[in-house]
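1. Compute the structure for the input listed below.
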Amino acid sequence: MNNSVEGKESSSEISQSYKEEFEQSILKLEIENYVFRLYVAGNSPKSVRAIQNLNKICEKYIKGHYEIEVIDIYQRPELLEQEQIFAIPTLIKKLPPPLQRLIGDMTNIEEVVICLGL
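-> Sure thing, here's the model as predicted:
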């Protein structure tokens, strides 16, 4: 008899475990992924600072839900005109909408967070 009771508890525990996993999966689907494109000029101090600051912000506010593509304008100058980049560093938030642009090294963290809607 004890085995049948334990078996029922085990099935119940397994069922609860699957339910929790399913609920967590749904929550993950609801969290939006952010896609950023950061235009920099080589290893200039402002460019390096912008990369570091953006990484810190993303890790703090949207950890695991972002992609950052860093584009060096010296390596890909054709993108300047295509993306209408007039100052460096420039951050473009591609996803989620709306598309947004920030210019600078992202040192004012509060402003960056508000502007990007994090």
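
2. When you work out contacts or count neighbours from here on, use the C-alpha atoms and nothing else.
-> OK.

3. buried ones in the helix or strand in which Asn55 is found?
-> For Asn55, the host element (DSSP states H and E) is helix 45-61. Buried positions in helix 45-61, judged by neighbour count with 16 or more other C-alpha atoms under 10 Å: 46-47, 49-51, 53-54, 57-58.

4. Centre of the chain to it, how far?
-> For helix 45-61, the separation from the chain centroid amounts to 12 Å (computed by C-alpha atoms, centre = their mean, to the nearest Å).

5. Could you also give me the structure for this next sequence, so I can compare it with the first?
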Amino acid sequence: MNTNTNEQDTIWELRLYIAGNTPKSVAALANLKRYCENNLKDNYVIEVIDLLIHPQLAEGDQILAVPTLVKKVPEPIRKIIGDLSNEEKVLVGLNIRPATS
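-> Sure thing, here's the model as predicted:
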């Protein structure tokens, strides 16, 4: 019997900061959605924040470049900058998958 259901019950809260509808922003969102569907099933929420519309929101998560992905929950908070095209790097960076040696 699996007593560790905590990880399965966790809803991953992900925040993607972009600046407009650029190719990098579109790619980052598409890559993120694909990784989440493949690895987190229905246990995630993606909030997209366009800094051209809400520039004041960059300060809260100390966003210096876009696109930037911020994992809010589960802790620790993690950030990944770029179009998220390297799946292994993204999954390891978010602690979804352990690093392979």
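
6. that older thread, the helix holding Asn55 of structure 1 corresponds to what range in structure 2?
-> With TM-score structural alignment applied, helix 45-61 of structure 1 matches the range 23-39 in structure 2.

7. got a list of contacts for the matching stretch?
-> 16, 18-19, 44, 66-67, 82-85, 87, 91, 96 (C-alpha atoms under 8 Å, 6 or more residues apart in numbering).

8. hmm, which of those are the buried ones?
-> Taking 16+ other C-alpha under 10 Å as the criterion, what is buried in the contacts of stretch 23-39 of structure 2 is 16, 18-19, 44, 66-67, 82-84, 91.

9. now the strands for structure 1?
-> 34-40, 66-72, 90-95, 100-103 (DSSP state E).

10. Tell me which of those is the most buried.
-> Ranked by mean neighbour count, the strands of structure 1 are led by strand 34-40 with a mean of 21 (mean count of other C-alpha atoms under 10 Å).

11. Strand 66-72 and that one, what's the angle between them?
-> 20 degrees (axes from the mean of the first three to the mean of the last three C-alpha atoms, to 10 degrees).
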